[in-house]
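Trainee: The sequence isn't on hand, but the structure is:
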């Protein structure tokens, strides 16, 4: 319950303008926040930030594709979890050659899960696919797509008032894709507050994760996306 209460307070604060004079005595968020915004707003569609949960190492933390260019992650086992906007990858299936994957442990109860021995033995570990999850295309990549296919810019706008910005399929984890839902326009990002278990690339260690917010509580909400805030701890 502690995690859920903190989550609600964080979302309330995230909706406040930085110019607001209202002060809330909310308990500080003790989880993690991505080091930078990822995804289409950086001008790169598949802008993934990778984490090695076993060592704490981060890849592409300073700029898109700087350490692990898109596509090269498949042959590497030195990463376990990745973020692009509000989508996530595990080192499994179409995303990587590792033994990763994810399972849904249900709504809330983040503090309940403390050890790998608690994980359901019959739970199907879901690997990444490239046929189920969409990411928002950057406007630069959408323009390149129109030019390549000789399509009219006016008839094919990047942002459609009825459908939102252009999207494309990517390689990602379909279970973790349920951790955050999108509706709009106007854009509304709603976390499921489910707890998920993630298996590392070597298949030997397990981490729990709960997505808290798409917004950065320290900045004013705009159209450039947000930075995922989340809890992530190892299951001993």
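Mentor: Received it, and whenever you're ready, just let me know what you need. Please read these numbers as outputs of a predicted model, since none were measured by experiment. Numbers count the residues shown, from 1 in each chain.
Trainee: For the rest of this, base every contact and every neighbour count on C-alpha atoms.
Mentor: OK.
Trainee: how far does the top helix by length along the chain sit from the chain's center?
Mentor: Across the chain, the longest stretch assigned as helix under DSSP state H is helix 2-14. Shown here is helix 2-14, whose average C-alpha point lies 18 Å from the average C-alpha point of the whole chain (C-alpha atoms, centre = their mean, to the nearest Å).
Trainee: And the closest residue to residue 159 other than its chain neighbours, how close does it get to residue 12?
Mentor: With C-alpha to C-alpha, 6 or more residues apart in numbering as the criterion, residue 159 has its nearest non-adjacent residue at 4.1 Å, and that residue is residue 165. Using C-alpha to C-alpha, to the nearest Å, we find residue 165 at a distance of 26 Å from residue 12.
Trainee: Neighbour count: these two, which is higher?
Mentor: Shown here are residue 165 and residue 12; by other C-alpha atoms under 10 Å, residue 165 has more neighbours (18 against 13).
Trainee: Okay, one more to line up with it:
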């Protein structure tokens, strides 16, 4: 059996740590479902890189891969096929997965001072190798608390599905 995870199966990643140092990232492979060493940041071994609320894709100015992303205003479970076009890549005008409240996967709730995922919004990622995955962010806090987060931040919990060779989930 190879180290590739099964397509169409929902994978849940709990408490993946985003580094807190400026301009430093923790790298993740959607294909293997594992963290990738920073030493491999110049390769196509990773698909997403996390630093605080910033998420990079392995393409454009951020990596040597074919990576990109598109924000889809639909719930995760209703997306059955990867969009054919419209993917953004990291570049001078911003990242494929934009930072800032309301711009991609999260909103900042000033009343409770918390980063909260936007319900009903899914990110479809083009991987470093040109394949597709859909991702739903569940929490930005350690342990993915359901109430107002009081736990440590910069711990991503998310679920994702890899598409088949035809881009279907």
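Mentor: Thanks, I have the structure now. This structure is a prediction, so every number in the text was calculated from the model and none was measured.
Trainee: sorry, back to before: buried set for the longest helix of the first structure?
Mentor: Neighbour-count burial for helix 2-14 of the first structure, counted by 16 or more other C-alpha atoms under 10 Å, picks out 3-4, 6-7, 9-11, 13-14.
Trainee: what's the answer for stretch 30-40 of the second structure, then?
Mentor: Going by neighbour count (16+ other C-alpha under 10 Å), the buried part of stretch 30-40 of the second structure is 30-31, 33, 35-36.
Trainee: same question, stretch 152-159 of the second structure
Mentor: Using 16+ other C-alpha under 10 Å as the burial criterion, the residues of stretch 152-159 of the second structure that qualify are 153-159.
Trainee: before we move on, back to that, let me know whether the residue nearest to residue 159 of the first structure touches residue 141 as I believe.
Mentor: No: counting by C-alpha atoms under 8 Å, residue 165 of the first structure stays clear of residue 141, with 11.9 Å between them.
Trainee: just the helices in the first structure please.
Mentor: If DSSP H is used as the criterion, the helices of the first structure fall at 2-14, 139-148.
Trainee: Export these as a markdown table, with columns for distance to residue 105 of the first structure.
Mentor: Listed next are the helices of the first structure as a markdown table, based on distance: least, C-alpha to C-alpha, whole Å:
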| stretch | distance to residue 105 of the first structure |
| --- | --- |
| helix 2-14 | 15 |
| helix 139-148 | 36 |
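Trainee: what does residue 86 of the first structure align to in the second structure?
Mentor: Alignment note (TM-score structural alignment): residue 86 of the first structure maps to residue 53 of the second structure.
Trainee: distance of the residue nearest to that match when sequence neighbours are not counted from residue 143 of the second structure?
Mentor: Excluding the flanking residues, the one nearest residue 53 of the second structure by C-alpha to C-alpha, 6+ apart is residue 99, at 6.6 Å. Residue 99 of the second structure sits 23 Å away from residue 143 of the second structure, taking C-alpha to C-alpha as the criterion.
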